[in-house]
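# sequence-free structure coming up:
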């Protein structure tokens, strides 16, 4: 399955592929995507075992409608070749590539996974990755790139910036990630919040990500799922407006019209397209 702008991915929970108990628990959590991690959360001596555990989880299934994604190790490192070979024969919904700096990384992964293999997702977490976003967006369809994921921790380190709770120094880069995702018809996922015992800060950061256009958020703890689902899902008011727009354009006399009046404002076909997207996510 290749994620598309019509996919719902409000919450993407990362967990170590080596943690069997976490994988079992994830099958019943209300997140929209489960990301089995082979990279940062797995010690070097446990890489092979984690890869085997991820393959076993893919074989066993039971994740229901959740997108099942595996984050591999860095493509230029010693474990990536084995990761890609394993996932080409036991495909998840998507393979998440860390530290994508350009199209060459994506093209190499696509070749290893095969043209009919799983979709790829790209983590944008370096300055070079930000600078390469236009070419990445242009190649998205060719390479079956389904999502851009902001790696805010590594990105802050690479940019040498000091983001506080408002993440102001990162916002220009985050806006570029969203713009590239929209240009390439991909999902855009906001970065993680390492603090998981501050619900007010989590709620504020989720709202900020949604306001800036992200489809959802990367998470590191199950306690963060509800806040992400609430912030990135359509509000009751948005759903009501979407239904009103669809109904108005379906009423007699609106055939072929590019704009109509609705509740004192002009509504165009582009608003109809967005309304249909909102209702598709709800359904």
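Good, I have the coordinates. Please read all numbers here as calculations on a predicted model, not as lab measurements.
# From now on I want contacts and neighbour counts done on CA atoms only, so please keep to that.
Noted.
# In what element of secondary structure is the residue most central in space within the chain found?
Computing the C-alpha centroid of the chain and ranking residues by C-alpha atoms, centre = their mean puts residue 189 first, at 3.8 Å. Element membership of residue 189, judged by DSSP states H and E, is strand 187-190.
# need the helices for the stretch 51-200 of the chain, in chain order.
80-89, 103-113, 127-131, 133-138, 140-143, 152-159, 171-183, 199-211 (DSSP state H, counting those that start in this stretch).
# between the ones you listed, which one is nearest to residue 68?
Nearest to residue 68, of all the helices of the stretch 51-200 of the chain, is helix 80-89, at 12.0 Å by C-alpha to C-alpha.
# still on that earlier bit, which among the helices of the stretch 51-200 of the chain is found nearest to residue 67?
In terms of C-alpha to C-alpha, the element of the helices of the stretch 51-200 of the chain nearest to residue 67 is helix 80-89, at 15.0 Å.
# for comparison:
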């Protein structure tokens, strides 16, 4: 099975706040998005770029995945952001408001021209109506290695702004968009991370939205405060009963008498070989988290 990298908790950190960048080295998030875009005022863009790239180069973040979010492609800061981020060599560069596969192809070409390290990935924000309508085409760009596309991040706040949809418990207005992004990502082998939850005081609501995102198939959730990390880490990790069941399924299919069977009975339930493949992913994720 392909190596799995946990992305249960993906925390935004403002690039203009040097203290926050330092504190992030001790936060138990799976990934950190060091932000040059929404969290940074226009007059602080240059400072944020310098601080973020210096922090990435300095390291000290352990096994946390480091992602630099640039400003938008059509902004005056993008060229400098992309060049500086490429030189800093984070795990990934997050591009806002990607609405077409052509944008990813162009960025891929630019990274080649900037001599980007081969392991630097591209993540794409899905946060416009056009991105939802063309989601499969954008995800399909991952088939072209030059795009480096590895992950979708849902920008639910921007989607709400552009569509005038309301935030309601259960997110009924957004469910078609969320599932569209998940289907597109899975069809082309990339990860997909849910949008943020805005109400920091509503822990019950946040927990419910994390559980919904997990059940829909998201790999994790983007976060706006360190206090949200523990809940996300717990909800997007396999539960002990789920892990025990997965190991039992794998063990059952590994028995010599079941080697050529497509389906078996286990504890009174019919289990197919596809369930064994699903079980292997559960175990692999648990092991990656433990590591």
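Structure's in. What do you need? Quick caveat, the model's predicted, so the values are computed rather than measured.
# circling back to that earlier point, can you state the mean residue-to-residue distance of the strand holding residue 189 of structure 1 versus structure 2?
Superposed on structure 2, strand 187-190 of structure 1 shows a mean distance of 0.8 Å to its aligned residues (mean C-alpha distance after the TM-score superposition for structure 1).
# What is that strand packed up against?
If contacts are counted by 3 or more C-alpha pairs under 8 Å, 6 or more residues apart in numbering; DSSP states H and E, strand 187-190 of structure 1 sits against strand 145-150, helix 171-183, strand 216-219.
# Redo the ones you listed as TSV? Include distance to residue 163 of structure 1 and mean neighbour count.
As requested, those are exported to TSV (distance: least, C-alpha to C-alpha, whole Å; neighbours: other C-alpha atoms under 10 Å):
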stretch	distance to residue 163 of structure 1	mean neighbour count
strand 145-150	14	28
helix 171-183	9	20
strand 216-219	17	26
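# In a markdown table, list the ones you listed along with distance to residue 124 of structure 1.
Shown next, in a markdown table, are those (distance: least, C-alpha to C-alpha, whole Å):
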| stretch | distance to residue 124 of structure 1 |
| --- | --- |
| strand 145-150 | 5 |
| helix 171-183 | 8 |
| strand 216-219 | 13 |
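# Tell me which of the ones you listed lies nearest to residue 253 of structure 1.
helix 171-183 (32.6 Å).
# counterpart of that closest one in structure 2, which residues?
Taken onto structure 2 by TM-score structural alignment, helix 171-183 of structure 1 occupies residues 175-187 there.
# for that stretch, the distance to its chain's centre please.
Here stretch 175-187 of structure 2 shows a centroid-to-chain-centroid distance of 13 Å under the convention C-alpha atoms, centre = their mean, to the nearest Å.
# Would you mind listing the outside residues contacting it?
In this structure, residues lying in contact with stretch 175-187 of structure 2 by C-alpha atoms under 8 Å, 6 or more residues apart in numbering are 126, 132, 135-136, 139-140, 151-152, 154, 191-192, 194, 216-218.
# hmm, what's the outermost residue in structure 1?
Farthest-from-centroid check, structure 1 (C-alpha atoms, centre = their mean): residue 253, 39.9 Å.
# about what we covered before: looking at the helices and strands packed on strand 187-190 of structure 1, which is nearest to residue 202 of structure 1?
That would be strand 216-219 among those, by C-alpha to C-alpha, at 10.3 Å.
# now the closest one: which residue numbers in structure 2?
The aligned range for strand 216-219 of structure 1 is 220-223, by TM-score structural alignment.
# For the matching stretch, give me the average deviation versus structure 1.
For stretch 220-223 of structure 2, the mean deviation from structure 1 after alignment is 0.3 Å (mean C-alpha distance after the TM-score superposition for structure 1).
# re earlier: per the alignment, the residue farthest from the centre of structure 1 corresponds to what in structure 2?
Counting by TM-score structural alignment, residue 253 of structure 1 lines up with residue 257 in structure 2.
# roughly how far apart are that match and residue 281 of structure 2?
Look at residue 257 of structure 2 and residue 281 of structure 2: by C-alpha to C-alpha, to the nearest Å, they are 23 Å apart.
# First-to-last residue distance for stretch 38-53 of structure 2?
This stretch, stretch 38-53 of structure 2, spans 17 Å end to end (C-alpha to C-alpha).
# which residue numbers in structure 1 go with it?
With TM-score structural alignment applied, stretch 38-53 of structure 2 matches the range 40-55 in structure 1.
# thinking in terms of the whole chain, how far from its middle is the matching stretch?
Computed by C-alpha atoms, centre = their mean, the separation of stretch 40-55 of structure 1 from the middle of its chain amounts to 22 Å.
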